[in-house]
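Student: Build the 3D model from these lines:
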Amino acid sequence: MPLSNKKISLHVHNPESDAPALVLLHGWGLNQAIWIPLVSNLTPHFRVITLDLPGFGESGWRADHAHFDHTTTDIMAAVSQVTSQPFFLAGWSMGGLFATHLARQYPTYIRGLVTIASSPCFVEQAPDWPGIKEETLASFRYQLSTDFRKTLERFLAVQALGSPRAREEIKTMRALLAEKPEPHPQALAAGLRWLAEVDLRAEMPLLEPPLLRLYGRLDSLVPQRAQAAVERTLTNQDDTAVTFTQSAHAPFLTETELLIETLVAWCESR
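Tutor: A predicted model of the protein is given here:
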């Protein structure tokens, strides 16, 4: 069941199901089609809801979407149109920033939070927070201003870097990206700014919903040192972290069956 308006393009994959809802948020540059390899194996367990973040895929872009909080509010408003019960929420990479902020802002609506290859603060911060170097993001921003298609291609390559199936994953991501309209250049620019500026580290110990973190051991964007830094921000005994040893930044493409098995088991235990 597709639902599209000027704010958010959203799809409920099995609208008649009475299973708990699972909302999936994609990462920078991509769209909800990135979840296609997972959906058929998730629908027996969840009422799966995927959406395009503003300016990506078929979702519209407005000037106020440049504000992280406004976009977060619009995501919640869209999801609320199709589910009135608490739902599981999973966000990959940049989508994990939105998922984390949603769980902090709307804790009674979130049954469980899952972050995939994500960090509450993606950029390196002195003295003890590893992350993406600011100059790396600055080079992406510069290239984006001159050739956004080439920037997307470069980012796909970075996400697959380190994966034993890198070529296959880049090909898959490129094909899934082409399933939807090209992202709006302003949405791409806003996303790079969010990756550079959004810092949710202070929110992590305050999260109320149970939290599952899924990492790739070979990830170059959220490397192991950054993963360890994220773990140090957490105090909740109900938190769980799982590392996929053969994966880089997209473990749901590299170790799909294992990730689905891990996700389903964790959610069913809530």
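
Student: From here on, just use CA atoms for contacts and neighbour counts.
Tutor: Fine.

Student: Strands of the stretch 101-250 of the chain, residue ranges please.
Tutor: With strands called from DSSP state E, counting those that start in this stretch, the stretch 101-250 of the chain shows them at 110-116, 211-216, 240-244.

Student: Run the chain-centre distance for the longest one.
Tutor: Distance, stretch centre to chain centre, for strand 110-116: 11 Å (C-alpha atoms, centre = their mean, to the nearest Å).

Student: now the other sequence, so there's something to compare against:
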Amino acid sequence: MSRPTLVLLHGWGLSPAVWAPLAPLWPADFEIHTPALPGHADAPACGPALADWADALLPAIPPGAIVVGWSLGALLALDLARRHPAHIRALVLTGATPRFVQGNDWPCALDAATLTDFQAAFGASPEPTQRRFVALQSLGDQARRSVANTLGGALSPTGPAHLPALALGLELLAETDLRASLSTLQLPVRVLHGDKDTLMPVEAAIRLADQLPQGRLSVLAGSGHAPFLSRPQEWVSLLESFVRDCRS
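Tutor: Below you'll find the predicted structure:
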């Protein structure tokens, strides 16, 4: 049997360096790929639609891989699974939601006005706004300081070559709504979510897992939006168990 292959998709404004603290924890037989999202780190930008971003990542995903998506990376993982079902073996979603902003029938999300203000602030002062977003992600976490430091050290550059793609990424967070497609995803999905996530409430993860035909949720106590950084051993252990079950 071939080695388990995982492709890890990071969140908005970050880089693949965010996964570095997990390197000592991966089982020896795991093959790990950590591509950068379009326009982040050293990756070229692409078209403006979520599908454009997902398709730009597709060449970095070996057939039959398990895709691990965090935050914006989770939206991309869901889109890849719905449009390329034969290519993806399973999903692991963390800090995830099918819709990032609130609506009349979706209260468990970020207030739309807050994100609009955030987009305007990023246009005026990209770097400070990017760091404010990191602070939001670590808010409520029992390991807040160490999580914030790790996220801060993994930020994507905000130079002129990166700004358009980063602004597009915020638009994707504001506009994407994948709820209608969840029931069509016929593959195993593990949702790992922090119970102290103030950016994306745990209720969003509960609803997400409930609407996925093969979805299962695990909540990590004391963790915020990046539970793989605040509870890395537990997070990797849950992921490994899921991967072994998928391959048995």
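
Student: where does the TM-score land?
Tutor: The pair, once superposed, lands on a TM-score of 0.93 when counted by TM-score structural alignment, normalised by the length of structure 2; 244 aligned residues with a C-alpha RMSD of 1.7 Å.

Student: circling back to that earlier point, okay, the strands of the stretch 101-250 of structure 1 in JSON lines with mean neighbour count and distance to residue 25 of structure 1 next?
Tutor: JSON lines is the format used below for the strands of the stretch 101-250 of structure 1 (neighbours: other C-alpha atoms under 10 Å; distance: least, C-alpha to C-alpha, whole Å):
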{"stretch": "strand 110-116", "mean neighbour count": "25", "distance to residue 25 of structure 1": "10"}
{"stretch": "strand 211-216", "mean neighbour count": "24", "distance to residue 25 of structure 1": "14"}
{"stretch": "strand 240-244", "mean neighbour count": "16", "distance to residue 25 of structure 1": "19"}
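
Student: In JSON lines: those strands, plus distance to residue 199 of structure 1.
Tutor: Putting the strands of the stretch 101-250 of structure 1 into JSON lines (distance: least, C-alpha to C-alpha, whole Å) gives the following:
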{"stretch": "strand 110-116", "distance to residue 199 of structure 1": "15"}
{"stretch": "strand 211-216", "distance to residue 199 of structure 1": "17"}
{"stretch": "strand 240-244", "distance to residue 199 of structure 1": "20"}
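
Student: wait, which of those is closest to residue 159 of structure 1?
Tutor: Nearest of these to residue 159 of structure 1, taken as C-alpha to C-alpha: strand 211-216 at 10.8 Å.

Student: Centroid-nearest residue for structure 2?
Tutor: Most central in structure 2 under C-alpha atoms, centre = their mean is residue 70, positioned 1.6 Å from the mean C-alpha point.

Student: Identify the single longest helix in structure 2, thanks.
Tutor: Determined from DSSP state H, the single longest helix within structure 2 is helix 232-247.

Student: now what about stretch 140-160 of structure 1, what contacts it?
Tutor: Contact with stretch 140-160 of structure 1 is made by 29, 166-167, 169-170, 173-174, 185, 188-189, 192, 219-221, 248-250, as judged by C-alpha atoms under 8 Å, 6 or more residues apart in numbering.

Student: now do 7 Å
Tutor: Applying C-alpha atoms under 7 Å, 6 or more residues apart in numbering, the contact partners of stretch 140-160 of structure 1 are 29, 166, 169, 170, 189, 192, 248, 249, 250.

Student: Per the alignment, the fourth one pairs with which residue of structure 2?
Tutor: This points to residue 170 of structure 1. Using TM-score structural alignment, the partner of residue 170 of structure 1 in structure 2 is residue 148.

Student: I'd like the contacts of stretch 140-160 of structure 1 as a markdown table, with distance to residue 74 of structure 1 appended.
Tutor: Formatted as a markdown table, the contacts of stretch 140-160 of structure 1 follow (distance: C-alpha to C-alpha, whole Å):
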| residue | distance to residue 74 of structure 1 |
| --- | --- |
| 29 | 19 |
| 166 | 34 |
| 169 | 30 |
| 170 | 30 |
| 189 | 19 |
| 192 | 19 |
| 248 | 30 |
| 249 | 26 |
| 250 | 26 |
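
Student: Quick check: the farthest pair among the residues you listed?
Tutor: Applying C-alpha to C-alpha across these, the maximum distance is between 166 and 189, 25.4 Å.

Student: just so I have it, where are all the helices in the stretch 51-200 of structure 1?
Tutor: Using DSSP state H, counting those that start in this stretch, the helices found in the stretch 51-200 of structure 1 span residues 68-80, 94-105, 134-146, 148-160, 166-177, 185-197.

Student: ok, how many other residues are close to the residue nearest to the match of residue 170 of structure 1 when sequence neighbours are not counted?
Tutor: For residue 148 of structure 2, ignoring the flanking residues on the chain, the nearest one in space by C-alpha to C-alpha, 6 or more residues apart in numbering is residue 138 at 5.6 Å. If you count neighbours by other C-alpha atoms under 10 Å, residue 138 of structure 2 ends up with 28.

Student: Residue 257 of structure 1 is nearest to which of the strands of the stretch 101-250 of structure 1?
Tutor: Judged by C-alpha to C-alpha, the one of the strands of the stretch 101-250 of structure 1 that comes nearest to residue 257 of structure 1 is strand 240-244, at 11.3 Å.

Student: equivalent range in structure 2 for that closest one?
Tutor: Strand 240-244 of structure 1 covers residues 216-220 of structure 2 once aligned (TM-score structural alignment).

Student: Relative to the whole chain's centre, how far out is that stretch?
Tutor: Stretch 216-220 of structure 2 sits 15 Å away from the centroid of its parent chain (C-alpha atoms, centre = their mean).

Student: burial of the residue in structure 1 that residue 78 of structure 2 lines up against, as a residue count?
Tutor: Mapped onto structure 1 by TM-score structural alignment, residue 78 of structure 2 lines up with residue 100. By other C-alpha under 10 Å, the residues close to residue 100 of structure 1 number 26.

Student: what do you get for residue 181 of structure 1?
Tutor: For residue 181 of structure 1, the neighbour count with other C-alpha under 10 Å is 13.

Student: again, but for the one 3 residues further on
Tutor: Taking other C-alpha under 10 Å as the neighbour definition, residue 184 of structure 1 ends up with a count of 19.

Student: Would you agree it is in contact with residue 57?
Tutor: No - with contact defined as C-alpha atoms under 7 Å, residue 184 of structure 1 does not reach residue 57; the gap is 8.5 Å.
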